[in-house]
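Asks: Sequence below, structure please.
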Amino acid sequence: MREMKRIVSNTAVVAVVLMLAACAAPRPPMPGPGEDRVVEERVRAPSAGSGEELQVFGVRNAAVVALGREAAQVEQAGDLERAEMLLERALRIDGRDPAILQQMAELQLARGRLDQAASYAQRSFELGPQVGEICQRSLRTLIVVHERAAAWEEARRARDRLAGCRVAPPERF
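Replies: Okay, the predicted model is just below:
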């Protein structure tokens, strides 16, 4: 009888330990100190360019624009979680806004979430204008993601498409 109680007691202890171990999922990797600089230097800054390229802007929801601006300010202050929450709210309002999708892609890249960054950047590219800053930033994000994943062929394809985003505006007389 004592033997049976000991077995049941040991089994219960093992079960509790296993359940607690299952709850302890590893934390997602925190972005390295250079992650924010990569987004700024390789994705956003080159798009600023000379301003002499054709830009296409669609009509945007004012609430989405305001949430995007607030998310950018919060991100610059270093609160990436709040920035992500604000962008998620914006996407619930308009899930097809290429600028918000790209902003979310860049945030995910800064957080080291490469699969999510690629998904948002691809959607931004597909839904957005095929010329201008958003097009360039989407493809640059994809290039960085593919390079980090050692997917050299996909990175080369994205780099080849990048030139198509740069279109000179029509001449004005």
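Asks: contacts, neighbours, all on C-alpha from now
Replies: Will do.
Asks: So the closest residue to Gly128 other than its chain neighbours versus Ser124, what's the distance?
Replies: Nearest non-adjacent residue to Gly128, counting by CA to CA, 6 or more residues apart in numbering: Pro98, 4.9 Å away. Distance, Pro98 to Ser124, using CA to CA, to the nearest Å: 4 Å.
Asks: Could you also give me the structure for this next sequence, so I can compare it with the first?
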Amino acid sequence: MKFFQIAIAAAICSALLAACSQPAPPAKAAAKPDRDPVAAVTAIRAAGAKLESAVEVKPLRDPAVDGLLKQARDLEAQAQPAQALESVRKAEKIGGATPEVLQFEAELLIQLREWRQAGEVAQKAFDAGPKVGAICARNQQTLIETRSALGDAAGAEQARAQVTACKQAAPARY
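Replies: Predicted coordinates:
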């Protein structure tokens, strides 16, 4: 009988100790970047606009692709990035995933807060595109923004160093 009383007392003490302990912290969810997507896209487009390079690559495109890209820009201006992204992806099906179209896709993905996917698309655009000029600068600024948003400071710094490499000085003229 005494053994039974000791067992009950031990069980009660265990239950009280368990009730006093703190619960385990919740599993760390994937961090949601708190960066402003509008400010990020503004910085990306400014990087391309302010870059003065002697070399710019301007591909010829199918008029249907141009029409879809115009439609996407109009939808973006109406604050409809998801619909704009649909138009861009239709343009990719017609004209292929060109660096300029991929870059636009990455910018729309940022507006939709799809930071990781935007970074992947921007890297793809850079890998396939020119290593000089405005599109290069926009690619690298996109990588800066997405990597910063995802907490990759080293990757953002690496992309920051690449932005200056996008500028191609004009040859000396005699």
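Asks: ok, back up a step: between Pro98 and Ser124 of structure 1, what contacts are shared?
Replies: The contact sets of Pro98 of structure 1 and Ser124 overlap at Ile134 (CA atoms under 8 Å, 6 or more residues apart in numbering).
Asks: now the strands for structure 2?
Replies: Counting by DSSP state E, structure 2 has no strands at all.
Asks: Where is the longest helix in it?
Replies: In structure 2, with assignment by DSSP state H, the single longest helix is helix 2-20.
Asks: Pull out the buried residues from that one.
Replies: Neighbour counts over helix 2-20 of structure 2 (16 or more other CA atoms under 10 Å) mark no residue as buried.
Asks: Packing partners of that helix?
Replies: Judged by 3 or more CA pairs under 8 Å, 6 or more residues apart in numbering; DSSP states H and E, helix 2-20 of structure 2 is in contact with no other helix or strand.
Asks: For the residue nearest to Gly128 of structure 1, list the residues it contacts.
Replies: Arg123, Ser124, Phe125, Leu127, Gly128, Ile134.
Asks: hmm, which two among those residues are most spread apart?
Replies: The span of the contacts of Pro98 of structure 1, defined through CA to CA, is set by Arg123 and Ile134 at 11.4 Å.
Asks: more crowded one of those two?
Replies: Using other CA atoms under 10 Å as the criterion, Arg123 of structure 1 and Ile134 rank with Ile134 on top: 27 against 18.
Asks: I'd guessed that one sits against Ala99; true?
Replies: Yes - in this structure Ile134 of structure 1 lies within contact range of Ala99 using CA atoms under 8 Å: 6.5 Å.
Asks: any common contacting residues for those two?
Replies: Taking CA under 8 Å, 6+ apart as the contact rule, the neighbours common to Ile134 of structure 1 and Ala99 are Ser124, Gly128.
Asks: so what's the closest residue to Arg147 of structure 2 other than its chain neighbours up against?
Replies: The shortest distance from Arg147 of structure 2 to any non-neighbouring residue, by CA to CA, 6+ apart, is to Ala156 (5.2 Å). Listed by CA under 8 Å, 6+ apart, the contact set of Ala156 of structure 2 reads Leu143, Ile144, Glu145, Thr146, Arg147, Ser148.
Asks: Thanks again, I'm all set now.
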